[in-house]
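1. what follows is a predicted protein model with its sequence.
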Amino acid sequence: DMNKRLWGKFMLNVGVNQTVAVYKSNYGEIQRDGEARATMIAAMREVITLSEYEGINLTEADLNYWLSVLATLSPEGKPSMAQDLEARRYSEVALFAGAVLEMGEKYRVPTPVNKKLYDTIKAIESTY
């Protein structure tokens, strides 16, 4: 199911890209228990909820699949959004949290974690 796979990848990017960028960290930070990992998972769960409204129906099993993929990455590595912010380049936050916020508004679904990530990334970018 291509749509479900695309949504899964979207969920992954929403969680990992934004969280690692905001926490100014790396994959290692989200591979171990702690605030960053909890934030990432919460952002991903907001996508799961929205997927139900879109008829995609991501589940905890999909979340766990992507967490297992993340566990295989080099702990020192970083996603593109973290690299962009470090280099003072504008990120694709509108494609990730921005899209989540729009869907949340459309379906009247609260998306507070993505709102916080969006606001934090936009604040960082406003200093360029």
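-> Received the coordinates, thanks. Residues are numbered from 1 along each chain as shown.
2. please make it C-alpha for all contacts and neighbour counts, starting now.
-> Noted.
3. N114 is in what secondary structure piece?
-> In the assignment (DSSP states H and E), N114 maps to helix 112-125.
4. tell me which residues are up against that helix.
-> Outside helix 112-125, the residues that touch it by Cα atoms under 8 Å, 6 or more residues apart in numbering are 18-19, 21-22, 39, 42-43, 46, 85, 88-90, 93-94, 97-98, 100-101.
5. do that again at 10 Å, thanks
-> Residues from elsewhere that reach helix 112-125, judged by Cα atoms under 10 Å, 6 or more residues apart in numbering: 14-15, 18-19, 21-23, 39-47, 81-82, 84-86, 88-94, 96-101, 104, 126.
6. ok, now stretch 51-66?
-> In contact with stretch 51-66 (Cα under 10 Å, 6+ apart) are residues 1, 3-9, 11-12, 41, 44-45, 47-50, 67-68, 70-71, 103-104, 106-107, 109.
7. can you give me the buried ones in that stretch?
-> Residues 51, 56, 58-59, 62-63 are the ones in stretch 51-66 that count as buried (16 or more other Cα atoms under 10 Å).
8. cool, stretch 110-124 as well?
-> Buried, per 16+ other Cα under 10 Å, within stretch 110-124: 110-111, 113-115, 117-118, 120-121, 124.
9. another structure for you, compare them:
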Amino acid sequence: MTKANLNWVVLGPGAIGGLIASALLEHGQSVSVLPRESGPREINWQVTHKQFKADYSAQVITQPLAGNTVFVIAVKAFDVIQALLRITTLHGFNKTMPIVISHNGMVELPELLKELNLHPLVTTHGAVKSQSENGNFCIEHRGAGRSWLEVGPQGRNQPTDFAPGLVLQQAFPPLTLEQDLSERRWLKFVINCIINPLTAVHECANGELLKENWQTQVYSLVAEAVAVAKSHNVSLTTEECYKEVLLVAKETALNHSSMLQDIQQQRRTEIQQLTGYLINAGKTAGVATPTHQQLFNEFQQRYNG
């Protein structure tokens, strides 16, 4: 069993970041936290699974960073650039340090950040973060899922050479190491562009989208998104994506999408990084997305952006 000597720094942590941090601690890894705001030197949290609860704690990072630091950034898409910029200012940071990064939506990074050692993570785990009465936070692990980690960048590493990936495989299973996650990231993006805004506009659980009266719109949304993906040299098919959308809606039938939860909690949504990005990418490539545009307009009218 691989026990790489790594120092993991988890940003936040939010729901998914906290889930990963907990798994790493269970696996005997050294984990510290880079909090969003200055505060106590130790962060405490609880993870609730279906069968049990567990308590965790981690120290806030001290600088300078150790040379064997690995970052885990799991944030909202609109926070990605700020999060990356923040870690580059930490004392001891260098751009060879691996950064495991997970988010919904698509983000265009400035050239400076493209040079970082980024390893996209796609996960289907479902988790929700909340605050407890004593001020600590709780993570409810609502749905066990699967994960994929890109070992790149640009195919530079073989899966067996990437120590953080091997540790995550053991600590946070099931996780698959892949050279290139472009197709898988686009597939998740397409799914999110349909389930999130539809359930937000109609204020319904994900399972509602399985009903027959939704299928014409859902299929049209999928077809347009796949056409945009193909303009980015991503070879998805409409039928494959349509089946995946219905599968996710079925597997998470009772759940509210992250976008609907954001609406309910009066938080900023990722509509611009999902539907907005897709529409703009379509315009750039000359691909029409009228069904997404109509859904985007409905969202804007309902929630004033």
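-> That came through fine. What you are looking at is a predicted structure, and each value in this text was computed from that prediction instead of being measured.
10. may I have the TM-score of the superposed chains?
-> Overlay of the two chains. TM-score (TM-score structural alignment, normalised by the length of structure 1): 0.86; 125 aligned residues with a Cα RMSD of 1.8 Å.
11. circling back: compared with structure 2, how much does the helix holding N114 of structure 1 deviate?
-> Superposed on structure 2, helix 112-125 of structure 1 shows a mean distance of 1.5 Å to its aligned residues (mean Cα distance after the TM-score superposition for structure 1).
12. that helix aligns to what range in structure 2?
-> Using TM-score structural alignment, helix 112-125 of structure 1 corresponds to residues 290-303 of structure 2.
13. how far is the matching stretch from where the chain is centred?
-> Centroid separation between stretch 290-303 of structure 2 and its chain, computed with Cα atoms, centre = their mean, to the nearest Å, is 23 Å.
14. where do the helices sit along structure 2?
-> With DSSP state H as the criterion, structure 2 has helices at 15-26, 80-88, 111-114, 163-171, 182-202, 215-231, 238-251, 258-264, 277-285, 290-303.
15. and the ones you listed: which comes nearest V122 of structure 2?
-> helix 182-202 (6.6 Å; Cα to Cα).
16. buried set for the closest one?
-> So helix 182-202 of structure 2, judged by 16+ other Cα under 10 Å, has buried residues 185-201.
17. superposed on structure 1, what's the mean shift for it?
-> Averaged out, helix 182-202 of structure 2 is 0.5 Å away (mean Cα distance after the TM-score superposition for structure 1).
18. can you check which part of structure 1 that helix sits on?
-> On structure 1, the counterpart of helix 182-202 of structure 2 by TM-score structural alignment is residues 3-23.
19. now do stretch 33-49 of structure 2
-> Going by TM-score structural alignment, stretch 33-49 of structure 2 sits over no part of structure 1.
20. and of the helices of structure 2, who's closest to D55 of structure 2?
-> Nearest to D55 of structure 2, of all these, is helix 15-26, at 8.7 Å by Cα to Cα.
21. so for that closest one, what gets flagged as buried?
-> Neighbour-count burial for helix 15-26 of structure 2 [16+ other Cα under 10 Å]: 15-25.
22. same question, stretch 23-32 of structure 1
-> In stretch 23-32 of structure 1, counting by 16+ other Cα under 10 Å, buried: 23, 25-31.
23. which residue lines up with D262 of structure 2 in structure 1?
-> Match for D262 of structure 2 (TM-score structural alignment): D84.
24. counterpart of Y53 of structure 1 in structure 2?
-> Per TM-score structural alignment, Y53 of structure 1 is aligned with S231.
25. hmm, L24 and Q170 of structure 2 touching each other?
-> Yes: in this structure, Q170 of structure 2 is within contact of L24 by Cα atoms under 10 Å, at 9.0 Å.
26. got the contact list for the residue nearest to L210 of structure 2 when sequence neighbours are not counted?
-> Of all residues not flanking L210 of structure 2 in the chain, L246 sits nearest, at 6.3 Å (Cα to Cα, 6 or more residues apart in numbering). L246 of structure 2 is in contact with 191, 195, 206-207, 209-211, 215, 218, 252-253, counting by Cα under 10 Å, 6+ apart.
27. possible to save those as CSV with distance to L177 of structure 2?
-> Shown next, in CSV, are the contacts of L246 of structure 2 (distance: Cα to Cα, whole Å):
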residue, distance to L177 of structure 2
I191, 21
I195, 26
N206, 29
G207, 30
L209, 31
L210, 31
K211, 35
Q215, 34
V218, 31
T252, 25
A253, 28
